[in-house]
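Asker: Below: sequence and its predicted model.
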Amino acid sequence: MTGRDYTYHPYTPGMKLPEGVFPPMEGYTHDALIVAAQRCVGSYLKAHSIDPVMIQKSLATLATSMREKFEREGVEYQVSSWYQKSYNDPAARARSVQR
């Protein structure tokens, strides 16, 4: 979770979370989301014959940028909470998950 000082606190089992906040789900952690993005971008760059060294540098920079933003926003907690929180209206839940 991101504290008031905007320092990211990675989840550890048993960690107390604010009410309504769920721990990260497997496959939707920051690392998993970054790896998925890197695979897509890496494939695109390879398909366009970009220099392999440039690809590696680009993917490293992408990971750094994404991790910084994800940690600042607590993305893995947001995704999990949006997905798992209860709704009276199933359509509202579907919109939340989509976002």
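Answerer: It's in.

Asker: C-alpha only now, for contacts and for neighbours.
Answerer: Will do.

Asker: what's the spacing between Gln84 and Thr64?
Answerer: According to CA to CA, to the nearest Å, Gln84 and Thr64 sit 28 Å apart.

Asker: can you give me the strands for this protein?
Answerer: For the chain, none of the segments meets the definition of strands by DSSP state E.

Asker: The structure to be compared is supplied as follows:
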Amino acid sequence: MAEDEVLIEVDAVQAVYGDDCVVLETYPPHLHVHIKPRTADVSSQQFVEAVLTIRAGPQYPNEPPNINIIESKGLDEQRQKHLITGIRDKACELSSCLMLVALCEV
């Protein structure tokens, strides 16, 4: 897969998440994405949130990115593990496809 396609994907994540997406490296992608419920910015209804770190290697997307939660609110350890497992499973399912936005949506 061409590097420019991956760069377009990084732009797409930024477009979807705006200020909630911090790009540490564009290629291979390394992002921090602040995920929270879409409650039209009514923060009193945002009981759960997490910052995902998504770090892809040079083989991305043929090799799924490394995904972890680096910060969270309202998620106990068991829920965090469940969430990460679900995202990693999705990454394996989407292997060889561009998947950054899809993983954030999970």
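Answerer: It's in. Predicted model, so just to flag it, every value in this text is computed and none were measured.

Asker: TM-score of the superposed pair?
Answerer: Superposed pair, TM-score by TM-score structural alignment, normalised by the length of the first structure: 0.34. Supporting alignment: 45 aligned residues with a CA RMSD of 3.1 Å.

Asker: hang on, the earlier thing: between Gln84 and Thr64 of the first structure, tell me which one has more neighbours.
Answerer: When Gln84 of the first structure and Thr64 are compared for neighbours, Gln84 comes out ahead with 16 against 13, by other CA atoms under 10 Å.

Asker: Please report the distance of that one from Ile34 of the first structure.
Answerer: Looking at Gln84 of the first structure against Ile34 of the first structure, where the rule is CA to CA, the gap reads 21 Å.

Asker: ditto for Trp82 of the first structure
Answerer: On the measure of CA to CA, Trp82 of the first structure and Ile34 of the first structure end up 19 Å apart.

Asker: and the longest helix along the first structure, which residues are buried?
Answerer: Residue-count comparison of every helix in the first structure, with assignments taken from DSSP state H, identifies helix 52-73 as the longest. Residues of helix 52-73 of the first structure classed as buried: 55, 58-59, 62-63, 66-67, 70-71 (neighbour count, 16 or more other CA atoms under 10 Å).

Asker: Return the closest of the residues you listed with respect to Val97 of the first structure.
Answerer: Closest approach to Val97 of the first structure among those (CA to CA): Phe70, at 16.9 Å.

Asker: list the contacts for the closest one?
Answerer: Contacts for Phe70 of the first structure (CA atoms under 8 Å, 6 or more residues apart in numbering) come out as 30, 76.

Asker: Could you verify my assumption that Val97 of the first structure touches Ser81?
Answerer: No - the pair Val97 of the first structure and Ser81 does not pass the contact test of CA atoms under 8 Å, sitting 9.2 Å apart.

Asker: the more surrounded of the two?
Answerer: Summary of the neighbour comparison: Val97 of the first structure and Ser81, criterion other CA under 10 Å, with Ser81 having more neighbours (19 against 16).

Asker: What distance do you get for the more buried one to Ser65 of the first structure?
Answerer: 23 Å.

Asker: what does Cys40 of the first structure give?
Answerer: With the distance defined as CA to CA, Cys40 of the first structure ends up 16 Å from Ser65 of the first structure.

Asker: ok, Val51 of the second structure to Val101 of the second structure distance?
Answerer: Here Val51 of the second structure is placed at a distance of 14 Å from Val101 of the second structure (CA to CA).
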